[in-house]
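[1] build the 3D model from these lines:
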Amino acid sequence: MKVLSLIASVLLGTWFVYSGGLKIFGTGLDRFTYDVANYKLVHAPWDAVVAYTVPWVELIAGVCLMLGILKRGAIVAIAGLVVVFAIAIGWAWNHKLDISCGCHGTDAPIQYWNKVAEFIGYFAVLGWLWWVETRRKA
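    Modelled structure (predicted):
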């Protein structure tokens, strides 16, 4: 169980480090601000506040999860990010927006059903990690 938990933590943490790092150092925060604005959930200057904050939270929470530092907090932070992103995707889907999700700097439109499967996967892994983590510390 410990080995599987470690593998899942490292893989999920790596994914969020990659995702946040790409937005910060790859495609750039200006591009992510544009992607956030496309959702039409928040308007300027809040789109920039979100776009300049979220990738850092992804990066820091991912590193913490990978290294096992403040692991419960990292799990909660990543779950919070996924919940907010799921709400944003639901909003875009409901409003029939043909936009990029903003995840990795591509212009490809959101594949909504693929995102549903992705969210189920995130929540399954995060729920399992939470269960293992709270069981271990109890």
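[2] make it CA atoms for all contacts and neighbour counts henceforth
    OK.
[3] next structured bit after the helix or strand encompassing residue 7?
    Per DSSP states H and E, residue 7 falls inside helix 2-21. Note on helix 2-21: by DSSP H and E, the next helix or strand toward the C-terminus is helix 29-38.
[4] report the inter-axis angle for that next one versus helix 2-21.
    If you take axes from the mean of the first three to the mean of the last three Cα atoms, to 10 degrees, helix 29-38 sits at 90 degrees to helix 2-21.
[5] buried stuff in the helix or strand that comes right after helix 29-38?
    Per DSSP H and E, the first helix or strand lying C-terminal to helix 29-38 is helix 46-67. Within helix 46-67, the residues that count as buried by 16 or more other Cα atoms under 10 Å are 47-48, 50-52, 54-66.
[6] so how far is the longest helix out of those in the chain from its chain's centroid?
    Ranked by number of residues, the top helix in the chain under DSSP state H is helix 112-137. What separates the centre of helix 112-137 from the centre of its chain is 12 Å, taken as Cα atoms, centre = their mean, to the nearest Å.
[7] the structure of the following sequence is requested for comparison with the preceding one:
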Amino acid sequence: MAPRKSSDPAAYVALALRLALGGYFAWSGYQKIFIAGLDNFTRAVGNYKMVQAPWDAMLAYTIPWMEIVCGVLLVIGLWKRGALWGLAGLVGVFAFGVGQAWARNLNIDCGCDGNPDGSPMNYSLKFLEFGLYWLAIFFIWFLGRKGSSHVFGGTRLKLPG
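    Now for the predicted structure:
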């Protein structure tokens, strides 16, 4: 059976957003673990002064793996809604952390992309970035609800009754 061709432009927009957002988060988590190193990211998490050791290390060792898993799942289209919920939760936690750092006038490097260069973050631009993540998540969620196709072609399973 040949896969269905979709002429709906919303499906292409959702696919492009899904690949871009998932790829970005997977790459960001990869950078934190394998390029910058988890020790640097642990210091970046500690800079927020939200949790004490060893909880900062626990967060620093968990968050990048969550980014990678959610990003890869979103890119391959498997468990898209779960991946979107995971990314929404991560963005919410990031926004809360950055917001409390801004409210406490902490002049920190966020460690967001895994490349702590020591330069302080621009809080206004960071919240604009978070808004764009939320907008992309919203569009992927609602544009993806329109289609009934499965990641590997075919249709969703319909239970009898």
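[8] center of structure 2 - which residue?
    residue 87 (4.0 Å; Cα atoms, centre = their mean).
[9] you'd agree that residue is up against residue 70?
    Yes. Between residue 87 of structure 2 and residue 70 there is a contact under Cα atoms under 8 Å: 6.4 Å.
[10] aligned to residue 112 of structure 2, what sits in structure 1?
    Under the alignment by TM-score structural alignment, residue 112 of structure 2 pairs with residue 103 in structure 1.
[11] what's the answer for residue 89 of structure 2, then?
    Under TM-score structural alignment, residue 89 of structure 2 pairs with residue 80 in structure 1.
[12] residues contacting its match?
    Not one residue lies near residue 80 of structure 1 by Cα atoms under 8 Å, 6 or more residues apart in numbering.
[13] that one is in what secondary structure piece?
    Assigned by DSSP H and E, residue 80 of structure 1 falls in helix 71-94.
[14] mean deviation, that helix versus structure 2?
    Overlaying structure 2 shows helix 71-94 of structure 1 at a mean distance of 0.3 Å from the equivalent residues (mean Cα distance after the TM-score superposition for structure 1).
[15] flag every buried residue along that helix.
    For helix 71-94 of structure 1, by 16+ other Cα under 10 Å, it's 71-72, 74-75, 77-79, 81-82, 85-86, 88-89, 92-93.
[16] my guess is residue 129 of structure 1 contacts residue 5. True?
    Yes. Look at residue 129 of structure 1 against residue 5 with Cα under 8 Å: they come within range, at 6.4 Å.
[17] those two: which is more packed in?
    Between residue 129 of structure 1 and residue 5, residue 129 has the larger neighbour count (other Cα atoms under 10 Å), namely 20 against 16.
[18] translate the more buried one into the numbering of structure 2.
    Under TM-score structural alignment, residue 129 of structure 1 pairs with residue 140 in structure 2.
[19] state the distance from the closest residue to its match other than its chain neighbours to residue 43 of structure 2.
    Leaving out its chain neighbours, the residue that sits closest to residue 140 of structure 2 by Cα to Cα, 6 or more residues apart in numbering is residue 14, at 5.0 Å. Taking Cα to Cα, to the nearest Å as the measure, residue 14 of structure 2 falls 36 Å from residue 43 of structure 2.
[20] count the neighbours of the residue mapped onto residue 35 of structure 2 from structure 1 for me.
    Alignment note (TM-score structural alignment): residue 35 of structure 2 maps to residue 26 of structure 1. For residue 26 of structure 1, the count of nearby residues is 14 (other Cα under 10 Å).
[21] next: residue 3 of structure 1.
    Other residues close to residue 3 of structure 1 by other Cα under 10 Å number 8.
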